Structure formats: C-alpha cells, structure tokens
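In: Prediction below, plus the sequence it came from.
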Amino acid sequence: MAQVCEVEAALAKAIANYIYPPQTNGTLVSVLGFDVKICRGWPQETELGNDVMSAPGTGWITVNQKPDSATNKTRYRRNWFEKGNDTPFGLTVLTANTGNAVTFQGTAARNGVAGVVINDVAYPAAVKTGDSATLIAQTIAAKVNNVGEAALSCSDTTLTVASSDTIYGKAAETVEIYRELSRTEQGFSISIFAPSIEMRDTIEQAVTSALLEQKLPDIDKNELGYLRFSSRELVDTNLNANLYRLDLVWKTEIAWTESAQSAPVLWPVGIVNSAWAFGVAGTETPAALPPLGAIRFDAWYDMNNTIDQQCADALSDPEWYYRLPGNSAVNSTGSVSWPTATQASIDAEIALAVSCGLSFWAFDSYDKDNTLSLALSLYLSSSEKNGLQFCMIGQSSNWSDQNSSDGYSDILKRDIALMARSEYMTVMGERPLYFVLDASSEQLAELPGGLNTAITFVRDSVSDAIGVTPYIVYLSGAALADYNNTSAAQAAGADAAGAYCTPRLSGAPQPYSALVHAAESDWADRAATGFPMIPTAMTGWDQRPLVERPQEFYPLSSALTDNNYYEDASAPDIANHIMNMARFLQSSSASPASVGLIYAWNEFAEGGWLAPTYSADGPVTDRILAVGSAITDATRESVFPDLPFIT
C-alpha cells in the first residue's frame, strides 16, 4: 500500500526529473537556467539564507504533507480484481493427435500451475519462475507415478500414457489479485523559496508543469489517483529580506490495498486438498452462508390505524425525520404521514430485501383484519417473492380467546395455517421455523393449560396438517445476561431460545460498538448454556422519540430517560456485525438450526432498521447496500473460497 512518505518522495522525484532531466553524459543541468534544491521536509535556516542572499541565488522546493488535510474517501466494495500483466507466461502445452501424449514447451516467465488430466483425474503441479519444460514434465510424471493410478512415461518434455488411456495438459500463470481496503484524500504542500519574485514565478511554472495531470513515478497505479491542484498560498512577509515564499497545495487520493496470488483452476476434476475436490465424489465442500432473516414490525402501512398514528407522532420532531419510512411525507406544518401500502409498494420492498441478501422476513403476528397485518397479506399475495421466504413471530400474549371452543385465538390458528405454505421458512428437515415471544404471567393467565400446553397444541396442529413439527424458538426481549430465558424455553417445550433484541442500557449514551458487543456476547452466553439457540444481530437501539413523546402502544419504564440509547450505526458497521453473526453460525454447533435473526427490518421508532428511510432528497438505502454487498461477497467466498494449492 502507498504511504504518505512514499507520495512525498514521488512528488519530489517528479519535480526533480522535470527541472533536472537526465543527460546522456550523466551530468545534471537545470532547465530553468539557475539551480534549485529539491527535498522533503524543511530547509535548514542558515543554508536557506545563504542560498537566497548569494548571487544569482539558489531556489528551494520542499515537499510536505499538508496538516489537517486528510479526508476519508473510502467508497468501493472490497471486491477482488485482477492485476493485468502483458508478459506472456512462456510455458505452453501441446496434446498429440493420438490423445495419449502431451509435450510441454518453453520456460515459465512467472509463477503458475501446469498439469495433466489422465482418465478424468487431474494432476496439478506448481510452477516457479524459470522452470523449464523438462523440469515441469518430470515433476508431473513423478506425481502421477507416485499415486500409482496410472502409468506415465517421461521423455524429455513429453509425457505419454498407454494407448488405452487419455491425457491432456494445461498450463497458466498465477494471477495477482488485489482489493482496496480504504481510501484517503491527502493534501501536500509544495513550498517554493526564491530570492526574487521572478525566480519564484519561474519555479512555480515548472512545478505546475511537472505535476499537472501526471501520474507519480514508483507508485502502483491502483493505489494513487491523479494529482489535483487545490490552492495557491502566498507566505511573504516584510521581515524576510530576499525571501519570497509560495505554497502550492496539491491533493491526491491514496488507496490502501491488499494483494494476493491466486492459482488458476484449470480442470473440472481433481483433488486440490483434503477438503476440496472437483468432480470427485465423497469429499467435503465449505458450508454455504446460513440463512439470515429480519424482524418486521408493520405499523407503517396505513395511517388510519391508531398504531401508525402513534408511530408518526413519536417521530414528528424534525430531529427524527431521518428515521421515518422512506416513502413518508412531511407537510408544511411539520406533520408526517405515509401512504397506505399497495401490492406495488410491498413488491418493491421484497426486491430490496432480496438485494440486501436476506433469506426471510419474520413477521410480528397480529389479527389478519388489523392493518398491522397488511404488509404480510400483500407479501403473501405477491408474485415477486421468489427468493424471499417468511416466518411468523407468535405473540403468546394474544393466543387466548375465551369465546373460542378450544380457548385459542384466531391469531394463533392463522400462524399455524401459514406454516403449511410453500414459501414458509423451514429448518432441520423441512420443519417450519416459528418464533414465540415471551409474555408475563398476567398476559398468559387465560391461556388454556398454560404456555407448555399451547405450544403442544401448535406442534400437534402443524404435524396433523403437514406431517412435521415446527421448530419453535422462544424469544425474550433482553440479553441473556439480564434475563435467562433458557429455563423458560425448556419448560415451555421450545426447541431453542433466543432474543428479539439485546440492548444493555447503562444510563448514558453508548456507541454502536457497545451494542455490537452486547449482542455478540449474548451469542456466546447462549452457546455456553448448552441449550440450542438462535443469535440476533442488532442494527440499533434508540427509544428517545418514545421517551420524549410517550405512546400508549409503547409502554416504557418511568426510569427510562433520554440518555439511555446507542448512537446511530454506520452502514458498514452494521454489515460487519451481521457478517460476524454469519461466521458465528458457521463455526458454532450451538445453533443446529443455523439461521440468524436481525433486529430489524423496520423498527424505526425503536431505532433498529435496514429498510429505506426518509430524506428530502429521496429514500436512503445505504444500509441495504452495505449489508447486501457484504452478504453477496461472503456468499461468493463460501462457494469459491481461497484455496491453498498443494504442490
């Protein structure tokens, strides 16, 4: 990666090469007609004074980093790119017309891979710069004959198999790849010191000609942008006799990159290492990225619903406009609203969720006639939901109905019926995934037989309908360190435990990194219990709008103040946290269902969201873009990982 000191040196070199172009006789002559000293850093005061006072005088050019000029310009995804190379590999392979011999020719100009495929089994060998065709042929022959699955003879650069066998060969260079990790715009001061204004003007013209729109020497073109002139700053004072100073400020973007060597994959079959093989049965492959789903709280789809109205009121202060749904409207009086959801608007959300890399939505469960269920209904009727499944978050507090013959509500029975749908999310042998929210004993008082009996009712009803039992995850509203719901989950007959959200408030504002720590500590704590768990990643937590404008639907503790919140997260930090959850699922046996939950898709009032949010310039989708990019990259790496090459 390019360092600031390297850029300073390159700037000085570019100016020096212009003023003192190389001569065939090795001497250096200034094209300006007078001498100029060029260096990094600052001139020694006595030396500078002597130079400007002597006749005809010597000018100075110094190169320094401009203080306080660094600006973060990171904006590229961390995708790998191939560095071009115009030099031929130098090694080629010819296959005989008979199909039972290959001949290697030439000498390797770079590192690479060469090998043969005999009877559909590949035998690769590493190639180093300078390896001859003879050496490569012998290396491959030794590898084949040591395995003993085929007989291969070697004569100089030709490899031959029996007439009943087939052979072909390939060779290719190792590809150098790179990716950009971060990018900074940095200013550099080119300071000119001269004994006269005329000499200063001449030096200025030379510096400008040397640098304007030029690439700097000795620095990778992928790590440095073009130089751009930024400002001209006179630093003359009447106390400096015979000294005229001018600072020319130039800016450039410096990229920090990472590079690696990637061996080419040349054959459709062959053993690469103990875990990876192409076209060979019985070998392991890396696990795919686990499915990740986001919680939906759908009070944002019908302003006639009193819950929507309460949410709008909570976010009606201009301080919170940025947390409104992306399709909101703010009128001239400052009141906010949003349109009633349509099939088209939910189809658009589905497309965004798919682009975000989500595998499913987890819908909070309400009565089907309540418009809090409108988004779910439009999801179910959508013809655009391929690739995005759904599941339900049952609220045990609304499961009882004393007017029902069996004591259970239509809300619970609707959840049960939905589990038979083809787009319902399943785990562990096609078992429907069903989250159940914890509830107080008062809320469960009228539930026939208690929570355990209700969950048994759910299991039996689903099993009778589709032949498998649901995978039930018991969710609390707190981190395990604050409330251990594992025992309650076991007592209720759930298959696993987890949390809807995991904030750990301290009475003072905390950075998003503290919320990440709380969530990821919760995963570890739950894994340590030995009871199956589902991890939850947090996109944010900030209930200040509800503290400042209390709403009936959101009863909060009187002890909660507007100092109890986490600062807003950046989109890349959210993406990193979600990727940490994916890696946790891949590496831990504590979550056999291997799915991750994200709080949340649209909990705007509580401060957790991925969905587009409001701005006067149009919906803000930075979180969707960042998470989608991270999931796409991680999915690609799980399918095409970085493989060590065995020689």
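Out: Structure's in. What do you need? Numbers count the residues shown, from 1 in each chain.
In: Going by C-alpha atoms from here, please, whenever you check contacts or count neighbours.
Out: Fine.
In: Next, residue 576: secondary structure please.
Out: Put simply, residue 576 is helix when judged by DSSP: H, G, I helix; E, B strand; the rest coil.
In: want to compare, so here's the second one:
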Amino acid sequence: MLTRRDFTRGVVGAGGSLLLPRGAWAAARKRKFDIGLIRWDAWYAKFGSSVFAQDNLASTYSARAPSHCAFPAADQIDCDGTQADMDREISLAADASVAYWAFCWYAQESSLRRAWDLYKSSSLKNKVKWCAILPASMLGSAPFSPAVVEKQFDFWISQFSEPEYYRTLDQGRPLMFILFSRKDILSFDNNMSLLADTFRAFRQKVRAKLSLDPFLVGMARPANLERMDQIQADALSSYIALMTGRGQQAYAELDRQTRAYWNALAATGRQIIPIAMTGWDIRPRLDHPVPWEGPKDRTKTPYFSIATPEEFRRHILAGLEFIDAHPESCRTRSLLVYSWDECDEGGCILPTRGDPTAGRLSALAEAQRQASQGNQHQ
C-alpha cells in the first residue's frame, strides 16, 4: 500500500507519457473524428440537486425538458428516467456516430449518478463509450488518507479496464477530464505538492496495472496553465467556451467567440480537445438560482440563443475543420461538445419536449459525415 511518504516524496518515473510514433496518430487522423458529449444528469431521479434543475423547467422553459419527463400538473415536472429511456438515448447517440459520453462524476448516493448507473446496466453500452469528468478533489480525500486514495485509484483502474470505457483514437489511452478549482486542494490537506504527487502516483499505478498511461485532460482556462502542470495533464480543454458580453445575444456571436477560444487553446502550445457549444441560455438559473451557484446579475451575465440545427451543423463542421487544420495540437482527433443534457443551461441536444426528434443531434451526425468525407465547407 502507498504511504503518505510515497505521496509527499513523489514516485520516480511516474510522469510523462507512453507516446506512440508520429505515424500512429497520423494514420488515425486519416480515419475519423471522435465526438464526445458532456452529460450532466439531473433528469433521472428527482431528489437532491436534481430537484432544483428539474423545477427550473417546470413552466416557462418546459420545452427544454428531456422527452421522458412527465408534467403531472401545471407548473409541475417529474423526471425519473428508466432503463428503457437510457437504452433509447444510447441507440440515438450511436446512430448519430457519437463516440463517447463524458459523464460529470458524482458520489454514488447522488441523484446525478443515476443516469450512469443506468448506462452501466445497459446491454447496449458498448455502442457509445464513456469517460469521466472528475473533480480533482475526488481523487483525494478530506482529511487526506492514502488508504482511501488507493481505493479511488483501484476503482478507476477497474473502469479503465472495461471495454465500454473510452480510449483515445490516436494512442488508445483511457480518457479522463479533470476539473480543478482552488477548493479541490482541501482534499489534499491544502497542500499543492501533495495534490501533484497524488496525480503522479495515480498515473504510475495505472501504468503498472494496464501498461499504458491515462490521458488526463485538464479543464481550465489558458490563463491557468499552472493548474494543468500540477496534475500532470496531457492536454487542455474546457467545460464551456470563454464567453463575454452582457444580456441576450444571438447564437452567431457564441459561435464566433467559441471559434476564437479554440485558437486561444491552441496558442498555449499544449495538446487540446476543443469544446463546441450547443448554446448557453441560462435564464432558468437567473430566474431561480441553484444553491451551488447563487444569484447572478442578469444585466452583467451573457446568455445566447440556442443553435438551430443548421447553425449547429456549421458549428460542428468548423470544429472538425479546426482539428484538421491543427494536427499537432489535436492529436486525439476528438471534439468535446457541450452538451448532451445541460437542459436548464440551454445546451442540450437529446430529444426534448420542444424538440422530440432531436434536430441538433441529427445536425451533428450530418456534420461528422461531411467532415469525414472532406466536405467541411458545405
């Protein structure tokens, strides 16, 4: 068992990556793209944090509710997803050539974990792979305990070993996105060196067990690259694009700002996974703030119209074209999309009450088809 001394001293040789020759990822580049979609799953059980998100869609914004949600009475909503609902989502995503879902990771008892449980129990799960968006704190413990941390390591190694866990197209490494905020250091005894040593030890143990490195992608702004170094991140991405302005704006402006953000990510000189945006219309949370965020000033907060299917098709095409134009930065050939089901933030493409045929999901499939055929400018 690793001791606290192992963590504080670091592990010799644990850093770095098991890189394949340039020709390996160049060959992958000629084959395909992999598109992943973020999942934030407040729509499969109504308790805990899910209550606030669901109630935000009970009346004015009910068209955004996933199609499996029920409306038993005026201004009431009940989203309780079943195995059949998840199986249908997997089939729809697979038909649209979605390579993987990036699940926001929560504790086992959370309502936000229910969808992942349904995914894991599905007989169809191999049709769409999955990976985790893990808060850095969830690889540690408060107070810090090497025994607890080792159990975390073992859990993730077991998941990486499963056939449905997504591995990068270029090198076949298990993909994990890491969210890192200042509060995460509390799970490492408020010691940044301990955090860095824990991630180094994690990489070493994965390598020892699986004979490959995990591909860790830090979700941070280009201005916060030091955080990426502290977790030994292999690449940089974001949960959402960097958005500016005030009040309501057209989707065309969000598209423009997101494309500019891709360039900002690439300019860091790091490996990147670009983030594409379906929309960002957070008025439900401006009207009824959720407790984990608190109130925001509507006059100073930007929000954008949700993309039409045609706008979204062009946006995804642009993202795939960006990957082609930046092969050194985008070796994984992956585009991350916000999102599958951030419904109350205005960024979902799954079937909803207002869009039961999932027009944006069809647009994503068409964009990928065109890009794979070299028709990016259509």
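Out: All right, it came through fine. The model shown is predicted, which means the values in this text are computed figures rather than measured ones.
In: what about the helices in structure 1?
Out: 4-19, 45-53, 133-147, 197-211, 306-314, 343-355, 374-381, 410-418, 450-466, 486-492, 512-529, 544-548, 571-587, 622-639 (DSSP state H).
In: Dump these to a markdown table, plus mean neighbour count and distance to residue 505 of structure 1.
Out: Shown next, in a markdown table, are the helices of structure 1 (neighbours: other CA atoms under 10 Å; distance: least, CA to CA, whole Å):
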| stretch | mean neighbour count | distance to residue 505 of structure 1 |
| --- | --- | --- |
| helix 4-19 | 19 | 41 |
| helix 45-53 | 15 | 58 |
| helix 133-147 | 18 | 62 |
| helix 197-211 | 17 | 54 |
| helix 306-314 | 20 | 21 |
| helix 343-355 | 18 | 30 |
| helix 374-381 | 19 | 31 |
| helix 410-418 | 18 | 33 |
| helix 450-466 | 17 | 29 |
| helix 486-492 | 17 | 21 |
| helix 512-529 | 19 | 9 |
| helix 544-548 | 20 | 12 |
| helix 571-587 | 19 | 19 |
| helix 622-639 | 19 | 24 |
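In: May I see the ones you listed arranged in CSV, with distance to residue 91 of structure 1 as well?
Out: Below are these laid out as CSV (distance: least, CA to CA, whole Å):
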stretch, distance to residue 91 of structure 1
helix 4-19, 36
helix 45-53, 58
helix 133-147, 7
helix 197-211, 41
helix 306-314, 68
helix 343-355, 43
helix 374-381, 57
helix 410-418, 61
helix 450-466, 61
helix 486-492, 63
helix 512-529, 51
helix 544-548, 67
helix 571-587, 40
helix 622-639, 30
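In: Of these, which is nearest residue 388 of structure 1?
Out: When the helices of structure 1 are compared by CA to CA, helix 343-355 sits nearest residue 388 of structure 1, at 6.4 Å.
In: so where in structure 2 does the closest one end up aligned?
Out: The counterpart of helix 343-355 of structure 1 in structure 2, using TM-score structural alignment, spans residues 83-95.
In: Now the matching stretch on structure 1. Mean distance?
Out: When structure 1 is overlaid, stretch 83-95 of structure 2 sits 1.0 Å from its aligned residues on average, using mean CA distance after the TM-score superposition for structure 1.
In: List of residues touching that stretch?
Out: Residues from elsewhere that reach stretch 83-95 of structure 2 (CA atoms under 8 Å, 6 or more residues apart in numbering): 68, 115, 118-119, 122, 124-125, 127-128, 350, 361.
In: still on that earlier bit, of the helices of structure 1, which approaches residue 65 of structure 1 most closely?
Out: Closest approach to residue 65 of structure 1 among the helices of structure 1 (CA to CA): helix 4-19, 7.2 Å.
In: Tell me if I'm right that residue 399 of structure 1 and residue 445 touch.
Out: No - with contact defined as CA atoms under 8 Å, residue 399 of structure 1 does not count as touching residue 445 (10.8 Å).
In: Which of the two has more residues huddled nearby?
Out: Counted by other CA atoms under 10 Å, residue 399 of structure 1 and residue 445 do not tie: residue 399 has more neighbours, with 21 against 13.
In: Map the more buried one onto structure 2.
Out: Aligned by TM-score structural alignment, residue 399 of structure 1 pairs with residue 139 of structure 2.
In: ok, its match - contacts?
Out: By CA under 8 Å, 6+ apart, the neighbours of residue 139 of structure 2 are 149, 152-153, 198-199.
In: what do you get if the cut-off is 10 Å, keeping everything else the same?
Out: Applying CA atoms under 10 Å, 6 or more residues apart in numbering to residue 139 of structure 2 gives the contacts 148-153, 156, 178, 184, 187-188, 195, 198-199, 202.
In: ok, those vs residue 355 of structure 2, which is closest?
Out: Nearest to residue 355 of structure 2 out of the contacts of residue 139 of structure 2 is residue 178 (CA to CA; 31.5 Å).
In: ok, the equivalent of that closest one over in structure 1 - how many residues close by?
Out: Counting by TM-score structural alignment, residue 178 of structure 2 lines up with residue 436 in structure 1. Counted with other CA under 10 Å, the neighbours of residue 436 of structure 1 add up to 24.
In: Likewise for the one 3 residues further on?
Out: Residues near residue 439 of structure 1, counting by other CA under 10 Å, number 16.
In: circling back: got the contact list for the match of residue 178 of structure 2?
Out: 364-365, 392-397, 455, 472-476, 489, 494, 497-498, 500.
In: Just the ones in strands from the residues you listed, please.
Out: Counting by DSSP state E, these place 364, 392-395, 472-476, 497-498 in strands.
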